[in-house]
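Chemist: next come a sequence and a model predicted from it.
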Amino acid sequence: MDVLDEIVLTGLTVFGRHGVYDHERENGQEFTIDLRLRMPLNDAAASDDVADTVHYGELAEKVAEVVAGEPVNLIETLAERIADVALTDPRVRSVTVTVHKPHAPIPLTFSDVAVTVHRARQRSAEEASR
């Protein structure tokens, strides 16, 4: 059985210009990102070397670049782009990304709007047979 541990990063807050309305693109707003990476961490634990794991500081910077970068209409699209970034590291087997948009243009009282996507790496036949 494949053991999957987790690295969790929550509350990464980045200014972006995402949304379907012009004023969202013009004024921008803060988005908060939560990530949950599933991967084996036994090599990193044994070596005590950051090279054997996902450097969560570097990952946070890459995610921040996506959020602060090219605007998209939907936070669903933004979540998908962030998941793609997390899965570029071949050790990451799956990722859960939540994008929070607490200042969404809703004319009612609310605390948060969020979208969560779950994405997994497609395993090759060789990896599945191990």
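Modeler: Thanks, I have it.
Chemist: every contact and neighbour count from this point should use C-alpha atoms.
Modeler: OK.
Chemist: residue 30 falls within a strand, correct?
Modeler: Yes: checked against DSSP: H, G, I helix; E, B strand; the rest coil, residue 30 lies within a strand.
Chemist: leaving out sequence neighbours, find the closest residue to it.
Modeler: Distances taken as Cα to Cα, 6 or more residues apart in numbering put residue 15 closest to residue 30, at 4.3 Å, once the chain neighbours are dropped.
Chemist: so what does whichever strand or helix holds that neighbour touch, helix or strand wise?
Modeler: Taking DSSP states H and E as the definition, residue 15 sits inside strand 5-16. If you count contacts as 3 or more Cα pairs under 8 Å, 6 or more residues apart in numbering; DSSP states H and E, strand 5-16 packs onto strand 29-39, helix 56-68.
Chemist: adding another structure so you can compare the two:
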Amino acid sequence: MDETAMAFEMPHVRAAATQTGQLLDRISVRDYTRTVEIGAFRSERGVTQRIRFNVVMEVSHHTAAQDDDVDKVVSYDSITEAIEAEFASERVNLLETLAERVAARCLADPRAVRVFVRIEKLDRIPGALGVEIARARVAGAPRLR
């Protein structure tokens, strides 16, 4: 798949195409939609708009499947909780800021290796506009608590 086509693929397709080295497990939350106040422009102040999240988190291997033990998996809730925590902390202007913060919260889990975050505004244009980032754990980097 060429680079331009890859840029518009869903995060799970991008994750598979950009995989290097050992294969990792992935969990994802797709089409998670919230209505919030976000935006840098005056016209976006004091009004809400819908935004959609698609997040893929690559995680280190675990034995949850063999043991059928829910306590050993990275929960899908960790992704939605990362999103909700950012809305609870403060209003942000930029999708880029929100994406970085959600990625950092996901990577705070020691089992997380890499995360893909796509956030789209659904009410600004006929269609969707947004940002997508990929972030990986950096050895020795401080973890968000």
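Modeler: Ah, there it is. Because the structure is a prediction, the values reported are computed rather than measured.
Chemist: which part of structure 2 lines up with the helix or strand just after the strand holding residue 15 of structure 1?
Modeler: Using DSSP H and E, the helix or strand that directly follows strand 5-16 of structure 1 along the chain is helix 22-27. Counting by TM-score structural alignment, helix 22-27 of structure 1 lines up with residues 42-47 of structure 2.
Chemist: what does that stretch rub up against?
Modeler: Outside of stretch 42-47 of structure 2, the residues within contact range by Cα atoms under 8 Å, 6 or more residues apart in numbering are 37, 38, 39.
Chemist: distance of the alignment partner in structure 1 of residue 81 of structure 2 from residue 43 of structure 1?
Modeler: Alignment note (TM-score structural alignment): residue 81 of structure 2 maps to residue 61 of structure 1. Using Cα to Cα, to the nearest Å, one gets 24 Å for the distance from residue 61 of structure 1 to residue 43 of structure 1.
Chemist: run a quick neighbour tally on residue 22 of structure 2.
Modeler: Residues within reach of residue 22 of structure 2, counting by other Cα atoms under 10 Å, total 7.
Chemist: map it onto structure 1.
Modeler: That one, residue 22 of structure 2, aligns with residue 2 by TM-score structural alignment.
Chemist: now do the SS call for its match.
Modeler: Taking three-state DSSP as the rule, one finds residue 2 of structure 1 in the coil state.
Chemist: tell me the centre residue of structure 2?
Modeler: By Cα atoms, centre = their mean, structure 2 has its centre lying nearest to residue 117, at 3.0 Å.
Chemist: what lines up with that residue in structure 1?
Modeler: Using TM-score structural alignment, residue 117 of structure 2 pairs with residue 97 in structure 1.
Chemist: what sits against that match?
Modeler: Shown in contact with residue 97 of structure 1 (Cα under 8 Å, 6+ apart): 33, 34, 35, 36, 79, 82, 83, 116, 117, 118.
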